[in-house]
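Undergrad: model this:
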Amino acid sequence: MRQTGAHGFKGWASVISGVICALLVSAMAAATARAALPAEDSEAWSLRKETGNIRIYTMDQSDSSFQAFKAEALLDAPIESIMAVMVNPASCMEWLLNCTESYGVGKGSFHERYAYSVNDMPWPVTDRDYVLTIRTRGNEASGEVIMEMNATPGLRAENSSRIRVDRSDTFYRFIPEGNKTRMIWLQHTDPNGALPGWLVNTLLIDIPVSSMQELERVADQDNYQGYNLIYDESGRLVDVRQPDGN
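TA: Next comes the predicted model:
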């Protein structure tokens, strides 16, 4: 009887262990699926606004009440100046709509670094904050630079006066076209808390339009001039800096 009980316990333990493993695998798969942004060239994008040289598209997400957006624009600024803005951890406050606080956190490198930012929300809605992993890569042959940002909430303790966003994925592609830069921006964010999807979705148009216009303006400022894109022997982007190293 003791042996039967032992075998029974081991049998149930094996079943429970298998269920836990299956749940973990399912959770990991779901997390991977949530992190995936729609393809740039998907036919499901719906053009919502075209103003000047900026076009804004949106797309419903099957696992979220919040839409993803895609923004395309030809910015009147060279890619060197645009990237000088983008690699500055505090520049979020200069060009991104409603970004009121931003700075680098933790240890990182040019290719993978971390930043904290706050998104101001109109009263009585609670402000949202983000901890982001930022990955940057570029290729000298094509001249393109890609930046990807993903919410990594556990890297920093939460602030009781703000709601931490734990699901946000952003993709930027920068393509040099002479002295101008073509920018493609994809993003999907779940802002957490009691915010209706329809309300957030109505704001998705203004955010990239205003932000891209500001990015173009900020990149023209004196403090973002004179930068170079630095590549290693294999043509991989390794830095964005001024010739004197400042």
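Undergrad: contacts, neighbours, all on C-alpha from now
TA: Will do.
Undergrad: contact partners of stretch 48-59?
TA: With contacts defined as CA atoms under 8 Å, 6 or more residues apart in numbering, stretch 48-59 is touched by 44-47, 67-74, 205, 208-209.
Undergrad: Return the subset of these lying in strands.
TA: Residues of the contacts of stretch 48-59 located in strands (DSSP state E): S46, L47, Q67, A68, F69, K70, A71, E72, A73, L74.
Undergrad: Mind picking the two most distant members of those?
TA: Maximum pairwise distance among these (CA to CA): 23.5 Å, between Q67 and L74.
Undergrad: Test my guess that D76 contacts K180.
TA: Yes - at 4.9 Å, D76 counts as touching K180 under the criterion of CA atoms under 8 Å.
Undergrad: in the chain, which residue is closest to the centre?
TA: The chain has T170 as the residue nearest its centroid, 2.6 Å off, counting by CA atoms, centre = their mean.
Undergrad: picking that back up, need the residues touching each of D76 and K180.
TA: Common neighbours of D76 and K180 (CA under 8 Å, 6+ apart) do not exist.
Undergrad: Next, report how far the helix ranked longest in the chain is displaced from the centre of its chain.
TA: Longest helix in the chain, counting residues (DSSP state H): helix 2-35. With CA atoms, centre = their mean, to the nearest Å as the basis, helix 2-35 stands 34 Å off its chain's centre.
Undergrad: Let's see this one next, to set against the first:
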Amino acid sequence: MGFKMRYLLAGVLCLASCWAQAAEDWQLAKDEDGIKVYLQAVPGSPYKAYRGVTVIDADMGTLRRLMDSAADACTWIHECKEQKLLRREERQAWTYTRFNTPWPVTPRDCVVHITEHEESDGAIRRELEAVPGYLPDEDGYVRVTRVDGYWGFVPRDGKIEVTYQVHTEPGGSVPSWLANKFVVEAPYNTLRALRERAQRAQ
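TA: A predicted model of the protein is given here:
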């Protein structure tokens, strides 16, 4: 291999390494009550992605039951007003959710496609993807245009490490103060409420 080719290859590998590092550039935004919340800038979007991580003293079956009960999910999902199951096919589900928003912001709704994957070690990952055109728009609500994320459940010494990671494009106009507040409160409050429900159910 010639010198120029080796130089070019080294440059490409360096760029790839830098891009990979940037992709994992999560900044700790909150660390409280056993819950850590990280934020990450998303290229081309004014809204940051969030990642919440905690450990829940519950078994996988309890967490799966809580996840599968769409109607009860609003008892632990941050600012959830109403949620219902639209369709289920084996390891896939489609849900419709309405969210509360402070005045004067128009309330949001969202249709999400959930795909579950189970690993050989017992870990579970539920991929989340918005499908805004799945239902017609609802009067009085702005449809969330993008949701990319997942729920991760990994067994750890008799407990479950739970990761909740999402990037959302809420549609319409959202004040920066509300967006910045939401990306920290949503994972923190959701994980805290889920942990309380799961541990009570043991």
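Undergrad: Would you show me how to pick out the buried ones of the contacts of stretch 48-59 of the first structure in ChimeraX?
TA: To isolate the buried members of those in ChimeraX, using 16 or more other CA atoms under 10 Å:
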select :45,67,68,69,70,71,72,73,74,205,208,209
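Undergrad: which of the contacts of stretch 48-59 of the first structure lies closest to A31 of the first structure?
TA: Nearest member of the contacts of stretch 48-59 of the first structure to A31 of the first structure, counting by CA to CA, is A68, at 16.6 Å.
Undergrad: quick one: the closest one and Q187 touch, right?
TA: Yes - between A68 of the first structure and Q187 there is a contact at 5.6 Å, judged by CA under 8 Å.
Undergrad: With the first structure overlaid, how far apart is the lengthiest helix in the second structure on average?
TA: Longest helix of the second structure, by residue count under DSSP H: helix 176-200. Average distance, helix 176-200 of the second structure versus aligned residues of the first structure after superposition (mean CA distance after the TM-score superposition for the first structure): 1.8 Å.
Undergrad: ok, residues contacting that helix?
TA: Helix 176-200 of the second structure is contacted by residues 29-30, 35-39, 47-54, 56-58, 62-63, 66, 75-79, 164-165 when judged by CA under 8 Å, 6+ apart.
Undergrad: Identify the residue of the first structure aligned to D109 of the second structure.
TA: Aligning on TM-score structural alignment places D109 of the second structure opposite D129 in the first structure.
Undergrad: in the second structure, which spans are helices?
TA: 3-23, 60-68, 176-200.
Undergrad: just those: most buried one?
TA: Ranked by mean neighbour count under mean count of other CA atoms under 10 Å, the helices of the second structure are led by helix 176-200, which reaches a mean of 17.
Undergrad: how many degrees apart are that one and helix 60-68 in direction?
TA: For helix 176-200 of the second structure against helix 60-68, the angle by axes from the mean of the first three to the mean of the last three CA atoms, to 10 degrees is 140 degrees.
Undergrad: Which residue is the nearest non-sequential neighbour of the match of D109 of the second structure?
TA: Nearest residue to D129 of the first structure, sequence neighbours excluded (CA to CA, 6 or more residues apart in numbering): V118, at 4.3 Å.
Undergrad: what's the burial count for the corresponding residue of the second structure for that neighbour?
TA: In the second structure, the residue paired with V118 of the first structure according to TM-score structural alignment is R98. R98 of the second structure has 21 neighbouring residues, counting by other CA atoms under 10 Å.
Undergrad: Look up how far I77 of the second structure lies from R98 of the second structure.
TA: Between R98 of the second structure and I77 of the second structure the distance is 11 Å, computed by CA to CA, to the nearest Å.
Undergrad: number of nearby residues for G5 of the first structure?
TA: 10.
Undergrad: Based on its surroundings, how many neighbours for the counterpart of S62 of the first structure in the second structure?
TA: Under the alignment (TM-score structural alignment), S62 of the first structure pairs with P43 in the second structure. Residues lying near P43 of the second structure (other CA under 10 Å) number 9.
Undergrad: Relative to F153 of the second structure, how far out is P43 of the second structure?
TA: According to CA to CA, P43 of the second structure and F153 of the second structure sit 27 Å apart.
Undergrad: got it, and T106 of the second structure?
TA: In terms of CA to CA, T106 of the second structure sits 33 Å off from F153 of the second structure.
Undergrad: Look at the two and report which has more neighbours.
TA: In this view T106 of the second structure and F153 are compared by other CA under 10 Å, and F153 has more residues nearby, 23 against 16.
Undergrad: how about that one, what does it touch?
TA: Contact partners of F153 of the second structure, counting by CA under 8 Å, 6+ apart, are M60, A123, I124, R125, I160, E161, V162, T163.
Undergrad: one more time with 10 Å
TA: For F153 of the second structure, the contact set (CA atoms under 10 Å, 6 or more residues apart in numbering) comprises 55-56, 60, 63-64, 118, 122-126, 159-164.
Undergrad: E158 of the first structure too?
TA: By CA under 10 Å, 6+ apart, the contact list for E158 of the first structure reads D129, Y130, V131, R164.
Undergrad: For those, which two are the farthest from each other?
TA: Greatest spacing in the contacts of E158 of the first structure, by CA to CA: V131 and R164 (8.2 Å).
Undergrad: got any residues that touch both of the two?
TA: V118, A151, P153, G154, R156, A157, E158.
Undergrad: neighbour-wise, which of those leads?
TA: A151 (24 neighbours).
Undergrad: What's the match for it in the second structure?
TA: Matched to the second structure by TM-score structural alignment, A151 of the first structure sits across from A130.
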